[in-house]
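Colleague: with the sequence up front, the predicted model follows.
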Amino acid sequence: MRNIKVVVSYDGTDYFGFQYQPGVPTVQAELERVLALITKEKVTVFGSGRTDAGVHAEGQVINFRTEARIPIDKLCVAMNSLLPPSVAAMEASEVDADFHARYSARARLYAYDILNRETPHALQARYSWHVRRPLNVEAMSVAAKPLVGVCDFTSFACADRDDGSPVRDMMSIDVERRGEHVIVSMRANAFLRSMARIIVGTLVEVGLGIRSASEVENILEARDRRTAGKTAPPHGLCLKEVEY
């Protein structure tokens, strides 16, 4: 039995997230449909993480097991000939039997794109959150510092989450202005459901002067979702890379 790893990218706009859900389009369902056609087998795809509805990916990692003999250097070509334009197989490799896209991962890197200018941009509307008022990036950076380290992120997760312990190791958070854009980059061993988006929503409130930077540490310690800011919309978030 071969174990195959594939790096995929997708525009999450028209999908109800990565993970399979009956009756609605998901990225996992598309990948399993295509791989079943290629391998002539029922294929189960394992992803490195369950991106929410509307969230994008440049470097999502999947793995699946198969008896099919398709050459590894032909797999992406075969997949892309059958996938819709919103999903693409980027690279494939054969890996050890014990490799698992989710459980073998050491870190995930997400980036959130905020278009920070007076007017929106039609061609960026699917991939960035338009915030009209100027953001104080320095204050946002200061506010993010208490979130780095091994922390209980209950305040920054959905109240109805089902992903186990709320403790995560946030390795870094960087907030930087790139022209008209403000990019929030977050690297952690794993993320709770909506955690990245709630962090961004809270930091934006700091950047707008709605909250002070010093409040974020108190929010973290409160372990209460009601104390944090609103959840940023999904379309600005992208899974950039998974580290193994």
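Modeller: Looks like it arrived, so ask away.
Colleague: only C-alpha atoms from now on, for both contacts and neighbour counts.
Modeller: Fine.
Colleague: which ones are touching the closest residue to D224 other than its chain neighbours?
Modeller: Distance criterion C-alpha to C-alpha, 6 or more residues apart in numbering; nearest residue to D224, sequence neighbours excluded, is S155 at 4.4 Å. Neighbour list for S155: I219, L220, A222, R223, D224, R225, R226, T227, A228 [criterion: C-alpha atoms under 8 Å, 6 or more residues apart in numbering].
Colleague: pick out the most distant pair among those.
Modeller: Farthest pair in the contacts of S155 (C-alpha to C-alpha) is L220 and R226. Separation: 11.2 Å.
Colleague: those two: which is more packed in?
Modeller: L220 (20 against 13; other C-alpha atoms under 10 Å).
Colleague: so what's H130 up against?
Modeller: I114, L115, N116, R117, P120.
Colleague: now the buried members of those.
Modeller: Among those, the ones that count as buried by 16 or more other C-alpha atoms under 10 Å are I114, L115, N116, R117.
Colleague: and for the nearest residue to L208 once chain neighbours are set aside, the neighbour number?
Modeller: Among residues not flanking L208 along the chain, L135 sits closest, at 5.5 Å (C-alpha to C-alpha, 6+ apart). Close neighbours of L135, defined as other C-alpha under 10 Å, add up to 21.
Colleague: any figure for the gap between L135 and V77?
Modeller: 43 Å (C-alpha to C-alpha, to the nearest Å).
Colleague: quick one on the thing from earlier: adding distance to V167 and secondary structure, write the contacts of H130 out as TSV.
Modeller: Below are these laid out as TSV (distance: C-alpha to C-alpha, whole Å; DSSP: H, G, I helix; E, B strand; the rest coil):
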residue	distance to V167	secondary structure
I114	27	strand
L115	31	strand
N116	32	coil
R117	35	coil
P120	36	coil
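Colleague: dropping in the other structure now:
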Amino acid sequence: MRNILILIEYDGTNYNGWQRQPNAASVQEEIEKAIYKVTKKQTDIYGSGRTDAKVHALGQVANFHTDSAIPTEKFAVALNTNLPDDIVILNSIEVPEEFHSRYSAKVKTYRYRVLNTPVRRPIERNYAYHVREDLDLDIIKTMAKLLIGEHDFKAFSSSGSSVKTTIRTIYDIKITKENDIIEFEFTGNGFLYNMVRIIVGTLIELGKKSTRYDIQRALMTGDRGFAGPTAPPQGLFLKKVSYNLDIKS
């Protein structure tokens, strides 16, 4: 059996997330159906992590085992001919037997896009969070620095996760603005359920000069009440997952 890694880009608008589930469209299911069409065998694929409904990916990683004779580099081409237009395999490579897309991951990077305009723009409705109010970008950047490093991010996670620890490390946060789009980019060793969206929701409220939320107290107490609302899913993109491998798109 060979262990095949695939690098995936998808528009999550029409899916109820990455994970296969009954009675709802998922990215995982679409790719597994494509693998079946190509290999004629039912195959489970393992993603680097789940993305929620309407969340996108520029560099999702998954792996699967197969005894198919298809050349490794041809898997991407073969699968793409059987995938819908909103999912594409950017690359396929063979990896060691022990490699697992989730457990072998070292670093993840997420991007979040905010459209900051008084009037909404329909063309961005599926790819950005529309915020009408003026935002103080200096305050947002200053507050974001408090999140860099190793912290207990319990206050920045939603219930429903069974993780052993809520301690994570954020290595870097980049915040840029071009025209009316503000982009947040978070790089860390892992992220809790809805962690990026809650951080963005908190920073946005602070950028409105709200005094209701407090990042330092949220980190110290783990109290969800000190963190802001969960930003909507459509602005979120899984940008990159890094391993001790050279994965080219």
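Modeller: Great, that's in hand. Everything quoted here is computed from the prediction, not taken from an experiment.
Colleague: show me what contacts the residue nearest to L208 of structure 1?
Modeller: N116, V204, G207, L208.
Colleague: ranking those by neighbours, who comes first?
Modeller: V204 (25 neighbours).
Colleague: who's in contact with that residue?
Modeller: L135, M140.
Colleague: strands of structure 1, residue ranges please.
Modeller: 2-10, 46-47, 56-66, 87-95, 107-115, 129-130, 149-152, 167-178, 181-188, 237-243 (DSSP state E).
Colleague: I'd like to know how far R197 of structure 2 sits from D52 of structure 2.
Modeller: For R197 of structure 2 relative to D52 of structure 2 (C-alpha to C-alpha), the value is 11 Å.
Colleague: swap that for S210 of structure 2, sorry
Modeller: Taking C-alpha to C-alpha, one finds S210 of structure 2 at 28 Å from D52 of structure 2.
Colleague: these two: which has the busier surroundings?
Modeller: The neighbour count for S210 of structure 2 versus D52, taken as other C-alpha under 10 Å, is higher for D52 (19 against 13).
Colleague: that one and R20 touch, don't they?
Modeller: No. At 11.4 Å, D52 of structure 2 does not count as touching R20 under the criterion of C-alpha atoms under 8 Å.
Colleague: T51 of structure 1 and F18 touch, don't they?
Modeller: Yes. The criterion here is C-alpha under 8 Å, and T51 of structure 1 meets it with F18 at 5.3 Å.
Colleague: more neighbours: the two, which one.
Modeller: Higher neighbour count among T51 of structure 1 and F18: F18, with 27 against 24, using other C-alpha under 10 Å.
Colleague: check contacts around the more buried one.
Modeller: Applying C-alpha under 8 Å, 6+ apart to F18 of structure 1 gives the contacts T26, V27, Q28, G49, R50, T51, D52, A53.
Colleague: the third one: neighbour count?
Modeller: Taking other C-alpha under 10 Å as the neighbour definition, Q28 of structure 1 ends up with a count of 20.
Colleague: could you check how far the residue lying farthest from the centre of structure 2 is from L90 of structure 2?
Modeller: Going by C-alpha atoms, centre = their mean, the residue of structure 2 most distant from its centre is A69, 32.1 Å out. According to C-alpha to C-alpha, A69 of structure 2 and L90 of structure 2 sit 20 Å apart.
Colleague: swap in Q216 of structure 2?
Modeller: In terms of C-alpha to C-alpha, Q216 of structure 2 sits 40 Å off from L90 of structure 2.
Colleague: among the two, which residue is more densely surrounded?
Modeller: Remark: of Q216 of structure 2 and L90, L90 carries more neighbours, 17 against 14, as counted by other C-alpha under 10 Å.
Colleague: residues contacting the spatially most central residue of structure 1?
Modeller: With distances taken as C-alpha atoms, centre = their mean, the residue of structure 1 nearest its centroid is L239 (3.7 Å). Applying C-alpha under 8 Å, 6+ apart, one finds that L239 of structure 1 lies in contact with T51, V55, H56, A57, E58, G59, Q60, R108, L109, Y110, A111.
Colleague: any idea how many residues pack against the alignment partner in structure 1 of H151 of structure 2?
Modeller: Alignment note (TM-score structural alignment): H151 of structure 2 maps to C151 of structure 1. The number of residues packed near C151 of structure 1 is 15, by other C-alpha under 10 Å.
Colleague: before we move on, what about G49 of structure 2?
Modeller: 20.
Colleague: touching, it and R102? I think so.
Modeller: Yes. Applying C-alpha under 8 Å as the test, G49 of structure 2 and R102 come out as touching, 6.0 Å apart.
Colleague: could I get the strands of structure 1 as a markdown table with distance to L35 of structure 1?
Modeller: As requested, the strands of structure 1 are exported to a markdown table (distance: least, C-alpha to C-alpha, whole Å):
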| stretch | distance to L35 of structure 1 |
| --- | --- |
| strand 2-10 | 11 |
| strand 46-47 | 13 |
| strand 56-66 | 9 |
| strand 87-95 | 11 |
| strand 107-115 | 25 |
| strand 129-130 | 34 |
| strand 149-152 | 38 |
| strand 167-178 | 33 |
| strand 181-188 | 30 |
| strand 237-243 | 22 |
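Colleague: out of those strands, which is closest to V142 of structure 1?
Modeller: Among the strands of structure 1, the nearest to V142 of structure 1 by C-alpha to C-alpha is strand 167-178 (9.3 Å).
Colleague: in the closest one, which residues are buried?
Modeller: With the criterion 16+ other C-alpha under 10 Å, strand 167-178 of structure 1 contains buried residues R168, D169, M170, M171, I173, V175, R177.
Colleague: ok, of those, which one's closest to A139 of structure 1?
Modeller: Using C-alpha to C-alpha, the buried residues of strand 167-178 of structure 1 come closest to A139 of structure 1 at V175, 9.6 Å.
Colleague: identify the residue spatially nearest to the closest one, adjacent ones excluded.
Modeller: V184 (4.6 Å).
Colleague: where's that neighbour relative to A144 of structure 1, distance?
Modeller: For V184 of structure 1, the distance to A144 of structure 1 - C-alpha to C-alpha - is 10 Å.
Colleague: what sits in contact with each of the two?
Modeller: With C-alpha under 8 Å, 6+ apart, V184 of structure 1 and A144 have common neighbours I173, D174.
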